[in-house]
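> Need the 3D shape of this:
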Amino acid sequence: MSRLIPLELPPTGGHPHHVLLRLPDGKPAQGPLPVLCLLDGQWTLPLLEESGHPALQRCAILSLGYQGDRDQITRYRALDYTPPGPDGGLWEDPRVPEWQAGGAPAMIEQVRRALALAQGVAPALTRARISLYGHSYAGLFVLYALSQQSLPIHHYLCASPSLWWRDPLIWTLLEQLGKPVQVDILAGASEAWYPLSAQAAGPEGRKNGVPTLPTMRQLQAHLQAQGMQANLHVLPGAGHGHVLAQATLRALELACGAA
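Below you'll find the model as predicted:
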């Protein structure tokens, strides 16, 4: 059993965020609960709830998600999870030009507000270890947040981050990192990158994908060279679409301190 507490955030980027704080029933055995901050909560929180994973009883979950149809959510994600342009403002998504992008600084402030609201509801969470988790575009946002280190995050979890997005932008942002923190990278063994988006590829699908696992290993080495405690978790047999469920469960375990 658990308690789901809705939290109200002001809209940003022209759309609202659906925020929930999930607290397990009962008191933790020792100290405050760790906090797993979930991006794309409209998908990731139900995955965890349906899993019945025992770690759900050992973790507080702060879910930031969206409401609306899939096309709307896709556009919201492209805006919220991507780094700003050279002038610090918005620009277009490289693969789908009609999508606005570059809203990650505003999204960082939304995460900060959500954490503050959660800590207001459950003051013990002010002493908690906080993990931030995202997949794909949301994984790119996790790396952007790491590059800024302006949030009270102790542990960054990025699953299949969209490193291709205006490459080499995120690599440049990760060149001068601050204090060492734990970073866990999760990737599917069968993932590939495609130069065309699924929308642009049309009904025939995409071909000639480039395996992404070597790039994930490069990311791990890059972060380790910056002094981060960077780990790579390879999910066997998983392509990009299958990573979300496996990686979200693994992120819960890692947020709770599993090796």
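> contacts, neighbours, all on C-alpha from now
Will do.
> Who's the closest spatial neighbour of residue 89, skipping the chain neighbours?
Nearest residue to residue 89, sequence neighbours excluded (C-alpha to C-alpha, 6 or more residues apart in numbering): residue 102, at 6.5 Å.
> what sits against the one you found?
Each residue near residue 102 by C-alpha atoms under 8 Å, 6 or more residues apart in numbering is listed here: 78, 79, 80, 81, 82, 83, 84, 85, 89, 90, 91, 92.
> Let me see the ranges of the strands in the stretch 101-250 of the chain.
All strands of the stretch 101-250 of the chain, identified by DSSP state E, counting those that start in this stretch, fall at 130-135, 155-159, 182-188, 192-193, 210-211, 229-235.
> could I get these as a markdown table with distance to residue 21 and mean neighbour count?
Listed next are the strands of the stretch 101-250 of the chain as a markdown table, based on distance: least, C-alpha to C-alpha, whole Å; neighbours: other C-alpha atoms under 10 Å:
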| stretch | distance to residue 21 | mean neighbour count |
| --- | --- | --- |
| strand 130-135 | 13 | 27 |
| strand 155-159 | 19 | 27 |
| strand 182-188 | 23 | 24 |
| strand 192-193 | 34 | 17 |
| strand 210-211 | 36 | 14 |
| strand 229-235 | 27 | 18 |
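> Quick check: which of those is nearest to residue 170?
Nearest to residue 170 among the strands of the stretch 101-250 of the chain is strand 155-159 (13.1 Å), distances taken as C-alpha to C-alpha.
> I have a second one here; can you model it like the first so I can compare?
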Amino acid sequence: MAGLGRVGPDHARRDAALELLRNGSATHDLSQKVVATGPGHRLFLAVPKAAPPPLGWPVLYMLDGNAAFDFLTAADLARVPGLVIVGVGYDTEKQFSRELRTLDFTAPDGPGDGLRADHVHEGRTAGGAAIFHDRLTGPLRAAAEAGLAIDPARRTLWGHSFGGLFTLYALLARPEGFARYAAISPSIWWDEALIRRIAARAAPASRPLLVALGDREKRSGSDGPPPDGPAPATMDFIAGLARHPGHRTVPHVLAGHVHIQTLAGSFPLVLPFAAAD
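Reported below is the predicted structural model:
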């Protein structure tokens, strides 16, 4: 297994084609902007062409925004003509920034800022989730929502893989940041003991949580065929959350989906989830 984390799956190296931004949408105005906070971020925006409702639009924040907007289609947007979608990515041409997402999407564990060497991926730094959460709900949110009529009671956070792990962290450690959460194929395996400790310390909450994962997933870089059925550790963790005060969710199992396929495979679930009253 040594070195597999450095090799990484092929999809992690791909450029983002962003055909949606080139081809446009009948229901949404599309744009992107660079925000120079932190390591530098790109925000991808899909804003409804229709007038906002009296209390403002609901908004879906999607981590790994370069990849999320690479997979989104005009047909996806047409299903939710009244939903603002914000892709929070990095200032790169790639779908993913592997080193930065490892830093930003993994939780701190210990005193101080919690930063430490990644025990899985040699040469990477981990533990920056609290710092990133402040950036996400501070300057990045301000830049994304500038000039838009947004309903602050209808903000949803979506994350896939490490982004799904961050979504669980945000729900459990800082639930006031968003009204709803969608964790897709969360990387429980990265430090299962840590996310369980965070869950054990969490105060009772009533934020809706959507979880989805594939039944053909395996950890990126691992040997052997995909397993039959969804990841047992994730299913067990979600079952544990269901026993925690305020958290009630049933995971959606996406049939025939390997890990990368659950990213777009979650859209039919999460888009109406985020748009709902």
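> on that earlier part again, could you dump the contacts of residue 102 of the first structure into TSV and include secondary structure, distance to residue 159 of the first structure and neighbour count?
Listed next are the contacts of residue 102 of the first structure as TSV, based on DSSP: H, G, I helix; E, B strand; the rest coil; distance: C-alpha to C-alpha, whole Å; neighbours: other C-alpha atoms under 10 Å:
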residue	secondary structure	distance to residue 159 of the first structure	neighbour count
78	helix	16	21
79	helix	19	25
80	helix	17	24
81	coil	13	28
82	coil	15	29
83	coil	17	27
84	coil	21	19
85	coil	24	14
89	coil	26	12
90	coil	24	17
91	strand	24	20
92	strand	23	16
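> Mind putting these into TSV with distance to residue 190 of the first structure?
Output for the contacts of residue 102 of the first structure, formatted as TSV (distance: C-alpha to C-alpha, whole Å):
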residue	distance to residue 190 of the first structure
78	24
79	27
80	27
81	24
82	24
83	27
84	30
85	32
89	35
90	33
91	31
92	29
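> any idea which of these is closest to residue 197 of the first structure?
For the contacts of residue 102 of the first structure, the minimum distance to residue 197 of the first structure (C-alpha to C-alpha) is 12.4 Å, reached by residue 78.
> which residues are contacting the helix of greatest length in the first structure?
In the first structure, taking DSSP state H as the definition, the longest helix is helix 104-121. Contacting residues not belonging to helix 104-121 of the first structure are listed as 7, 9, 12-13, 19, 21, 62, 64, 79-84, 125-126, 141, 144-145, 151 [C-alpha under 8 Å, 6+ apart].
> And the residue nearest to residue 89 of the first structure, how far from residue 111 of the first structure?
Distance of residue 102 of the first structure to residue 111 of the first structure, computed by C-alpha to C-alpha, to the nearest Å: 16 Å.
> try residue 178 of the first structure
20 Å.
> Same check on residue 52 of the first structure?
From residue 52 of the first structure to residue 111 of the first structure the distance is 26 Å (C-alpha to C-alpha).
> now do residue 103 of the first structure
Residue 103 of the first structure is 13 Å from residue 111 of the first structure, where distance means C-alpha to C-alpha.
> Repeat that for residue 188 of the first structure.
To residue 111 of the first structure, residue 188 of the first structure is 27 Å away according to C-alpha to C-alpha.
> Then residue 37 of the first structure?
8 Å.
> what do those two both touch?
residue 64.
> out of those two, which sits in the more crowded spot?
Per other C-alpha atoms under 10 Å, whichever of residue 37 of the first structure and residue 111 has more neighbours is residue 37, with 26 against 22.
> Just give me the match in the second structure for the more buried one.
Aligning on TM-score structural alignment places residue 37 of the first structure opposite residue 61 in the second structure.
> Tell me who's in contact with that match.
Shown in contact with residue 61 of the second structure (C-alpha under 8 Å, 6+ apart): 85, 86, 87, 88, 155, 156, 157, 158.
> so it, which of the three states?
In three-state terms, and counting by DSSP: H, G, I helix; E, B strand; the rest coil, residue 61 of the second structure is strand.
> go on, residue 5 of the second structure?
Secondary structure assignment for residue 5 of the second structure (three-state DSSP): helix.
> now residue 43 of the first structure
Following three-state DSSP, the label given to residue 43 of the first structure is helix.
> what does the one 5 residues further on give?
For residue 48 of the first structure, the reduced secondary structure class is helix; criterion used: three-state DSSP.
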